[in-house]
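>>> Quick one: sequence plus predicted model below, questions after.
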Amino acid sequence: MAKKDELGRRGEDLAVGYLQDRGLVVLSRNWRCRDGEIDVVATDRWRLVVCEVKTRSNFAFGAPAEAVTWQKAARIRRVTEAWLTAHQVRWCEIRFDVVAVLAPPGGPVSFQHYEAAF
């Protein structure tokens, strides 16, 4: 597995723990369809929370959340529609979040949670 993939997987694992610590219940991880992937689908008991997780080890390529472009947000919305269909969810309130994870080698991990990011 490439270093980037390892960092991404570690970031997603850390983000899931972060979300669970805040009371969210994870329903799906890395759900895929032909249009793309959703990193985390969770619920806060009132709404569906679709989370895009972005992880960086430093700021050399910008802050993690900067990687979520409007094109990426549009793709996540399309994939969410497929998730809803596949899980036979007829209607529910949906919030789209970004969890940015900064995980420097040997340093402390930090999180930025952008609720209703798009």
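Alright, I've got the coordinates.
>>> Could you use CA atoms for every contact and neighbour count after this?
Noted.
>>> Would you state the helices of this structure in chain order?
Secondary structure of the chain by DSSP state H: the helices cover 3-21, 70-86.
>>> Need the residues that contact the last one.
Counting by Cα atoms under 8 Å, 6 or more residues apart in numbering, the neighbours of helix 70-86 from elsewhere in the structure are 31, 32, 33, 35, 36, 37, 38, 50, 90, 118.
>>> What residues does residue 39 make contact with?
12, 29, 30, 31, 50, 51, 52, 53.
>>> Kindly provide the distance from the closest residue to residue 37 other than its chain neighbours to residue 106.
Spatial nearest neighbour of residue 37, excluding adjacent residues (Cα to Cα, 6 or more residues apart in numbering): residue 31 at 5.5 Å. Distance of residue 31 to residue 106, computed by Cα to Cα, to the nearest Å: 30 Å.
>>> next one: residue 54
In terms of Cα to Cα, residue 54 sits 19 Å off from residue 106.
>>> Put this next to the first one:
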Amino acid sequence: MDEEMTRHRRSLGAQGEEIAADYLRSLDWSLLERNWRCNEGELDMIAYDCETGAVVAVEVKTRNTAHFGRPVEHVGQDKIDRVHRLVRRWLYEQGLFAREVRVDLIGIVLVDDAVVDLEHLRDIA
């Protein structure tokens, strides 16, 4: 993959994450962390769902077309399992306990910088 394509994908991903963050705030969720990294991987977002009291690791997939399927279809079980491990590690490293921990997935389709579709799947594991 060439450098320009890599830059475009990063930019698209960052734009999608900002849209997802705005969407979560509209639900009155608190964003606890964004782009948390460790040697095992990265979490796009960690949020607190005030309604359920859950700490939620949110994976965001952004595409500029739905031609190859919905963005949420491009997240496999291995990725979901890794996100589960990472959010538990994040909690441990923060010295926090949560009675409920879950993984949500947000798929976004952007065309010409406009949101064509935003799909939020809760508790995907």
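Nice, thanks for sending it over. All figures in this text were calculated on a predicted structure; none of them were measured in a lab.
>>> Residue 71 of the second structure against residue 61, yeah?
Yes: taking contacts as Cα atoms under 8 Å, residue 71 of the second structure lies within contact range of residue 61: 5.6 Å.
>>> Pull up the overlap in contacts between those two.
Shared contacts of residue 71 of the second structure and residue 61, counting by Cα under 8 Å, 6+ apart, come down to 107, 108.
>>> And the contacts of the longest strand that the second structure contains?
In the second structure, taking DSSP state E as the definition, the longest strand is strand 100-111. Contacts to strand 100-111 of the second structure, defined as Cα under 8 Å, 6+ apart, come from residues 16, 20, 53-66, 70-72, 80, 83-84, 87-88, 115-125.
>>> start and end residues in the first structure for that strand, please.
Mapped onto the first structure using TM-score structural alignment, strand 100-111 of the second structure spans residues 93-104.
>>> give me the number of residues near the counterpart of residue 83 of the second structure in the first structure?
Using TM-score structural alignment, the equivalent of residue 83 of the second structure in the first structure is residue 76. Residues near residue 76 of the first structure, counting by other Cα atoms under 10 Å, number 22.
>>> Next one: residue 76 of the first structure from residue 58 of the first structure, what distance?
From residue 76 of the first structure to residue 58 of the first structure the distance is 25 Å (Cα to Cα).
>>> swap in residue 96 of the first structure?
24 Å.
>>> which one of the two has more residues nearby?
Counted by other Cα under 10 Å, residue 96 of the first structure and residue 58 do not tie: residue 96 has more neighbours, with 19 against 14.
>>> re the thing from before, tell me which entries of the contacts of residue 39 of the first structure lie within strands.
Using DSSP E, the contacts of residue 39 of the first structure in strands are 29, 30, 31, 50, 51, 52, 53.
>>> For the third one, what is the corresponding residue in the second structure?
Put plainly, it is residue 31 of the first structure. Alignment note (TM-score structural alignment): residue 31 of the first structure maps to residue 36 of the second structure.
>>> quick one: contacts for its match?
42, 43, 44, 45.
>>> among the residues you listed, which ones are buried?
42, 43, 44, 45 (16 or more other Cα atoms under 10 Å).
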